[in-house]
Structures are given as C-alpha cells and as structure tokens.
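sequence and predicted structure are below.
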Amino acid sequence: MNVRMSLKAQFSSTSAAQEARRIADAFTSRRRTSAWEIASLAGEEENLARVCRVAPDRILHVVGDTMLAEQLRELYRSGTVEGWSLQPTVASRTLLEDVRQRLAVGGAGRNLWCEKLLRLGFVHAEEVTACPDEALLDLVGLGQRALADLRAALPYAPPNPAAEGLHRTPIVTGNAAFDGADTRGWLIGHFAPLHSGRHADEVEIKWAHHPAGAARDAWSPPADVRTLTVLVAGGPFRVDVAEDVVELRQLGDYVLFGPGLPHRWEALDAATMLTVRWPAVPG
C-alpha cells in the first residue's frame, strides 16, 4: 500500500480466512466503539486493510489495495464467511489522488478530506462512494463540514448488483434476532437498506421472542394495513383486537386482522412470533 494505515492493528491472524472471520465476529459485539477494524496478518506489517460494516446489515466494506484487502473482498463476496457479504462497488477504479488533483485544478481548494482519506488508506474513489456516511464520520478528523464537501464530489452510491451485472451472493443469511435488534424485531421492510436484500416496499416482516409476561399494554393506533401474527414456538400468546380476544395456543395458530383495528398483546408464556404486515407504511 502506498499510504500507511494511521491505526495499528491490534490483532494478527495467520491467514486471510482467519482474519476475515475475526473481523466478522468483532462486528457482532454490542460493545463496539468504532465503525472500523484494521485487518492484518502476523509478520506482514505493510499488508493491511481497513474494514467497516454497512450497518445494520451483515455487509462489510473493505478499503485498501493490498493483497490482504483483495483476499478479504473475495472471502466476503463468495460467502466463505457464513452470514456475511461484501458491499458492492462499481468495476471502475479511479485513483483518489487523481480526483484530488482534478478538484484542485477546478478551483475547489485543497480538499483536506481527500488528503485525510489518502492518509487513512483509501486508494480509489469507488471505495469512498461505497462507504456509508456513518463510517466516514467515525474517521479521526473528518467532521460534518468535510463530509458535506466530500459527498458533493463523491456521493454515496453503492451500485445495485442486479442492475450493474455484478457478482453477488445469491442468498442472504443472518440471524433474525440480531438483524432486527435495532428495529424492534422488524427484519424485512422499507426501513432496510436498498442493497441489503431485506428491503421491501410492499410488506414488513417481524420475528420476535417474548418472555413469559411480556406485554404491550397500550393499544396500537389503527393503521391502514393488514396484520398476520403466527405462533411459531412456545405459547400461549394472547392478542386483543378491538373488542375481540384471541389466544394462540398451538404451533401455527394465527390471527389476521385489519385494516383500521387497534390491537395489543401479552405473552401468557414464553413465545416466539412471526408477524407479517402489508402494505408497508413508513413511519
């Protein structure tokens, strides 16, 4: 790599596959304080890469032009690290240094954000356009003003794999409890990123495990949607829909209601539920 990573790697694996797995495991920790991991191999001080997660999905973005960076991309792209995939980038490779020089010639000033990214190991403009804003803001010395200038030149635009004809793992795997943790159990819907494989504008799906006694005491506001709730494990599970009371006792029992009906629920015993709601309503 022509530029040095400004952070030292804290861990050293003996193979690219081992390091790919370590990084994926690191991003499952709820105690994370950084959006980035520095990848390295034992005894190879210059063979580094920078990796961030495209949250909340199990998608990783790899930055750098070292052999290790290319190996990590292939491991995540191929699905070798189960449950994780690679953030797609367009096939072209435009040197970030060339972008900096063109902006300077065009009178855009020094573009300190560009110099900063070069020092941090970014090499190509396509690495920047595929990098989420949250990860860029986590880089030392890059604030909101610099991010605005950066996005004016290189907007966030990860390609659509189907539209671009790019290779993409044909399936999406993950864990419903983990992937739905930030959205109250909702796993599929309009709130999921477009490139995640879980984005849908027509339907929303929720997986949730409720301990015994868990309840929603307040009535949900009426909505212009239909809702299907299925008992998939445990139970019984009670659902109050307007003036009706339904108890789901056997696996596969379900209640279908709406639109325009308020509801509330209670787990009479520990229960795992699958809920489908359509059409999707943002908000």
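Sure, I can see it. Numbering: from 1, shown residues only.

when you work out contacts or count neighbours from here on, use the C-alpha atoms and nothing else.
Noted.

and the strands in the stretch 101-250 of the chain, which stretches?
Along the stretch 101-250 of the chain, counting by DSSP state E, counting those that start in this stretch, strands occupy 186-188, 204-210, 215-216, 226-234, 237-241, 244-248.

need the winner for burial among these.
Among the strands of the stretch 101-250 of the chain, strand 186-188 has the highest mean neighbour count (mean count of other C-alpha atoms under 10 Å), at a mean of 24.

to Ser85, which of the strands of the stretch 101-250 of the chain lies closest?
Ser85 lies closest, by C-alpha to C-alpha, to one member of the strands of the stretch 101-250 of the chain: strand 186-188, at 17.0 Å.

which residues are contacting that closest one?
Ala176, Asp179, Gly180, Arg198, His199, Ala200, Val203, Glu204, Ile205, Lys206, Trp207 (C-alpha atoms under 8 Å, 6 or more residues apart in numbering).

unless I'm mixing things up, Glu247 is touching Arg238, no?
Yes: judged on C-alpha atoms under 8 Å, Glu247 makes contact with Arg238 at a distance of 4.4 Å.

which ones are touching His209?
Shown in contact with His209 (C-alpha under 8 Å, 6+ apart): Ala270, Ala271, Thr272, Met273.

which one of those residues is nearest Leu103?
Using C-alpha to C-alpha, those come closest to Leu103 at Met273, 53.8 Å.

can you count the residues close to the closest one?
Met273 has 22 neighbours, counted by other C-alpha atoms under 10 Å.

so who does it touch?
Residues near Met273 by C-alpha under 8 Å, 6+ apart: Lys206, Trp207, Ala208, His209, His210, Thr229, Val230, Leu231, Val232, Ala233.

give me the element the residue lying closest to the last one once chain neighbours are set aside is part of.
Using C-alpha to C-alpha, 6 or more residues apart in numbering and skipping residues adjacent in sequence, the residue nearest Ala233 is Thr272, 4.9 Å away. For Thr272, the enclosing helix or strand under DSSP states H and E is strand 271-278.

in addition, the following structure is provided for comparison:
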Amino acid sequence: MLRITDGDRIATGNAMDSAFNSCRGWFIGPFWEPDVGLRCSGVVEVKWSNHVADSQKIGVSGRDGTTSLAVLVSGSFLFTFPDEDPAEVTLGSQGDYVMYGPSVLHTWKALEDSIVMTVRWVPEILPDGSQGNLTDIKRGHRV
C-alpha cells in the first residue's frame, strides 16, 4: 500500500488507508488541517467507500449545497431519490455513475459488496443565487 505523504505540490497515499476512518473515508476536503497540504481543500471532497451487501443509508441526506458524483468501482449499488425522476438509479457496471445537484434528497443501498468513489463540490452559483465554498457549508455540518 502506498504510504501517505502530504505536500503542497505532490501528495501520495491509498484511499483505503485507515488514517481516513475518522472522516468516514473522505480523504480530500475541508475536514483536514491545512498542514496536510493538497488534501485540505475548500473546493472539492473525495471519498472512497467500501460497502458490504445490504448495507444502506438510513434516512435521507442531501441538505447541503454540494453537487455530488458517485462512481461505481465494483459491485452493485442502488441510489434512491424520493422527490426526483428517476426515483431510483442502479449502478451495476464498473464506471457507472450518478450525479445529483445541491439539496437533492437521497439514500442508498449496496446490492452486493461494493466500492464507490464519491466526489463533491460546490457549484459556482447555488440554487438560492448565492456563492459558497465547502469550508462555509461544512462549518457546523456533518462530515
């Protein structure tokens, strides 16, 4: 496993490193102190998630101002969007993805053991017309 090195110009590591457990798999984003260099970002968040079959998100989330992209690395994964059309999206082949905008309520379920990489960012202009950044959105928010 590639060891974690943090720098201002080059950073290395492995997204499955246990060092990222404290942030539920988020290895790039505003969760990290600036001294980690490139991994501390106020504009993008990146997460590597291992899900066992039948694990699921209880309740819906999506109340922040980020746009999200979830890419299936392996397995089969179901996203449910209770207020949207389509209401369900199944990622079943490596590379399948779903993208959803700010404040889109969603939940998920692993249909098989799955690996999903998620990227979140703040769009330039939020639906309410304001401009934000991840640091402001995450301040006082969940990881």
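Here it is on my side, so go on. Note that the structure is a prediction, hence the values are computed from the model and not measured.

please state their TM-score.
TM-score for the superposed pair, counting by TM-score structural alignment, normalised by the length of structure 2: 0.76. Supporting figures: 120 aligned residues with a C-alpha RMSD of 1.9 Å.

what does the residue nearest to Ala233 of structure 1 align to in structure 2?
Mapped onto structure 2 by TM-score structural alignment, Thr272 of structure 1 lines up with Ile115.

what do you get for Val246 of structure 1?
Taking TM-score structural alignment, the alignment pairs Val246 of structure 1 with Val89 from structure 2.

follow-up on the earlier one: so how many other residues sit close to the residue nearest to Ala233 of structure 1?
20.

state the distance from the counterpart of Asp35 of structure 2 in structure 1 to Trp113 of structure 1.
Using TM-score structural alignment as the criterion, Asp35 of structure 2 maps onto His195 of structure 1. Remark: distance between His195 of structure 1 and Trp113 of structure 1 (C-alpha to C-alpha, to the nearest Å) = 26 Å.

can you check Leu274 of structure 1 too?
Separation of Leu274 of structure 1 from Trp113 of structure 1 (C-alpha to C-alpha) stands at 45 Å.

again, but for Ala39 of structure 1
Ala39 of structure 1 sits 23 Å away from Trp113 of structure 1, going by C-alpha to C-alpha.

on that earlier part again, what's the closest of the contacts of strand 186-188 of structure 1 to Arg21 of structure 1?
Of the contacts of strand 186-188 of structure 1, the one sitting nearest to Arg21 of structure 1 (C-alpha to C-alpha) turns out to be Asp179, at 18.1 Å.

corresponding residue for the closest one in structure 2?
Aligned partner of Asp179 of structure 1 by TM-score structural alignment: Ala19.

coming back round to it: which one of the contacts of Met273 of structure 1 sits closest to Gly83 of structure 1?
So of the contacts of Met273 of structure 1, ranked by how close each gets to Gly83 of structure 1 (C-alpha to C-alpha), first place is Trp207, at 17.5 Å.

between the two ends of stretch 66-79 of structure 2, how far is it?
By C-alpha to C-alpha, one end of stretch 66-79 of structure 2 lies 17 Å from the other end.

work out the gap between that stretch and the centre of the chain.
9 Å (C-alpha atoms, centre = their mean, to the nearest Å).

outside of that stretch, which residues touch it?
88-103, 106-123, 134.

of these, select the buried ones using a ChimeraX command.
What follows is the ChimeraX syntax selecting those of these that are buried according to 16 or more other C-alpha atoms under 10 Å:
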select :90,91,92,96,97,100,101,102,106,107,108,109,110,111,112,114,115,116,117,118,119,120,121,122,123,134
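
that older thread, the match of Asp179 of structure 1: neighbour count?
13.

and for Ala218 of structure 1?
Per other C-alpha under 10 Å, the neighbour tally for Ala218 of structure 1 reads 10.

nearest residue to the residue mapped onto it from structure 2 other than its sequence neighbours?
Residue correspondence, TM-score structural alignment: Ala218 of structure 1 in this structure matches Gly59 in structure 2. Sequence neighbours aside, Thr107 is the residue nearest to Gly59 of structure 2 in space, at 6.6 Å (criterion: C-alpha to C-alpha, 6+ apart).

thought the one you found was touching Asp83?
No: contact criterion C-alpha under 8 Å: Thr107 of structure 2 and Asp83 do not qualify, at 11.3 Å.

Pro135 of structure 2 and Pro34 touch, don't they?
Slight slip there: residue 135 of structure 2 is Thr, not Pro. No: taking C-alpha under 8 Å as the definition, Thr135 of structure 2 is not a contact partner of Pro34, at 11.9 Å.

quick one: which of those two has more around it?
Using other C-alpha under 10 Å, the more surrounded residue of Thr135 of structure 2 and Pro34 is Thr135, with 17 against 12.

so Thr135 of structure 2: helix, strand or coil?
The local conformation at Thr135 of structure 2, judged by DSSP: H, G, I helix; E, B strand; the rest coil, is helix.

and the gap between it and Glu45 of structure 2?
11 Å.

joint contacts of those two?
Pro30.

centroid-nearest residue for structure 2?
Nearest to the mean C-alpha position of structure 2, by C-alpha atoms, centre = their mean, lies Thr118 at 3.6 Å.

and that one, what does it touch?
Thr118 of structure 2 makes contact with Val46, Lys47, Trp48, Ser49, Ser68, Leu69, Ala70, Val71, according to C-alpha under 8 Å, 6+ apart.

still touching in structure 1? Go through those residues.
Retained in structure 1 by both residues aligned by TM-score structural alignment, their matches' C-alpha atoms under 8 Å are the following of the contacts of Thr118 of structure 2: Val46, Lys47, Trp48, Ser68, Leu69, Ala70, Val71.
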